[in-house]
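Colleague: Got a predicted structure here, sequence first:
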Amino acid sequence: MNTTNKYLQFDDPTILTFEFNVNEQFDFDNDFDDVDISTLVEMPDELEINWQEPIPVYLSVFINPDNSDAPYKINMKILAFFKVDSAVPEGEAYQILQTDAASILLSYLRPMASMMVTASGFPPMTIPMLDFSDDDDD
């Protein structure tokens, strides 16, 4: 397992989906600076996790999913198995998986998306740092 710090380890991530679609109707005369990015972090429910075993964390990233005027659309999904040190309380460990693990997975997708956008004749696009913390008051 790779170690990012003393409390979080992970296996090499696996790309599950990478779809890149160019909008052939895109008008290059129109400026398009706004990139719509949405994400989905998936992992087992906190009560279902066996903290002694590696935990699967999936990250899906959708770029321009609903914008018909966008020059391209990207759909990516990546998976890695993470272990959180047993010294970390389970509630805190779950939050670490949602935030830190997702950020790690995003760092693997970022250069792939940039390379495909540039190779397709568009200006370079860099996925910015994203905040994966859950601010919802459920």
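Modeller: Right, received. Where do you want to start?
Colleague: CA atoms for contacts and neighbours, from now on please.
Modeller: Will do.
Colleague: Now do Thr126 against Phe20, distance only.
Modeller: For Thr126, the distance to Phe20 (Cα to Cα, to the nearest Å) stands at 15 Å.
Colleague: quick check: longest strand of the chain.
Modeller: In the chain, taking DSSP state E as the definition, the longest strand is strand 72-84.
Colleague: Check it against this one:
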Amino acid sequence: MNTPNKYLQFEDPTVLKFDFQVNDDFDFDTPEDDTDISTLVEIPDKLDIDFEDDIPVYLTIFINYDGDNAPYKITARIMTLFQISNLLSHDDALQILQNEGASILASYLRPTISMMTASSGFPAMTLPTLDFSDSEND
């Protein structure tokens, strides 16, 4: 059991999917300026959550998903079960799961993304710190 703060505990995360595709047609002469990163955080609906039980949180990260001239595309999905302190209101608990829970999951994917991109012949990509404070992360 991991405890990043007094309100949140979690099991060791599980990577459910890691799809890495090198773009064989990548044009080194006209590379894209920026890496495109989008995320999807999935938490059960508030009415479906038993706050006394484990709460699953899923994070999917899409890197260069729509980039035609990106060196690679990555789709990674990870999840874990969180336990929330009963000292928090349900709304505060959901906010912590959305923000801190997703950030924790992203930190578990960061070394894998770096290792895979470095192994592809391209410079290693370090997944930046992502802001999950807004549910619209696309």
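Modeller: Perfect, I can see it now. Treat the numbers as computed from the prediction; the structure is a model and nothing was measured.
Colleague: Give me the TM-score for this pair.
Modeller: The TM-score (TM-score structural alignment, normalised by the length of structure 1) is 0.94; 136 aligned residues with a Cα RMSD of 1.2 Å.
Colleague: now the strands for structure 2?
Modeller: Going by DSSP E, structure 2 shows strands at 2-5, 8-10, 14-22, 37-42, 55-63, 72-84.
Colleague: Ok, which of those strands comes nearest Phe28 of structure 2?
Modeller: strand 72-84 (12.2 Å; Cα to Cα).
Colleague: Other residues contacting the closest one?
Modeller: For strand 72-84 of structure 2, the surrounding residues in contact (Cα atoms under 8 Å, 6 or more residues apart in numbering) are 7-23, 51-65, 67, 93, 97, 101, 105, 109.
Colleague: Ok, which of the strands of structure 2 comes nearest Asp29 of structure 2?
Modeller: Nearest to Asp29 of structure 2 among the strands of structure 2 is strand 72-84 (15.5 Å), distances taken as Cα to Cα.
Colleague: what's the angle between the closest one and strand 55-63?
Modeller: 160 degrees (axes from the mean of the first three to the mean of the last three Cα atoms, to 10 degrees).
Colleague: Off-centre distance for strand 72-84 of structure 2?
Modeller: For strand 72-84 of structure 2, the distance from its own C-alpha centre to the chain's C-alpha centre is 5 Å (Cα atoms, centre = their mean, to the nearest Å).
Colleague: Stretch 41-57 of structure 2 now?
Modeller: Per Cα atoms, centre = their mean, the displacement of stretch 41-57 of structure 2 from the mean C-alpha position of its chain is 17 Å.
Colleague: cool, and stretch 11-24 of structure 1?
Modeller: On the basis of Cα atoms, centre = their mean, stretch 11-24 of structure 1 sits 11 Å off its chain's mean C-alpha point.
Colleague: ok, and what's touching stretch 53-70 of structure 1?
Modeller: With contacts defined as Cα under 8 Å, 6+ apart, stretch 53-70 of structure 1 is touched by 10, 23, 26, 32, 35-44, 49, 72-83, 97, 101-102, 105-106.
Colleague: Distance across it, terminal residue to terminal residue?
Modeller: End-to-end distance of stretch 53-70 of structure 1 (Cα to Cα): 42 Å.
Colleague: Now do the buried residues in it.
Modeller: Going by neighbour count (16 or more other Cα atoms under 10 Å), the buried part of stretch 53-70 of structure 1 is 54-65, 70.
Colleague: Mean deviation, the longest helix along structure 1 versus structure 2?
Modeller: Longest helix of structure 1, by residue count under DSSP state H: helix 102-119. In the superposition with structure 2, the average deviation recorded for helix 102-119 of structure 1 is 0.4 Å (mean Cα distance after the TM-score superposition for structure 1).
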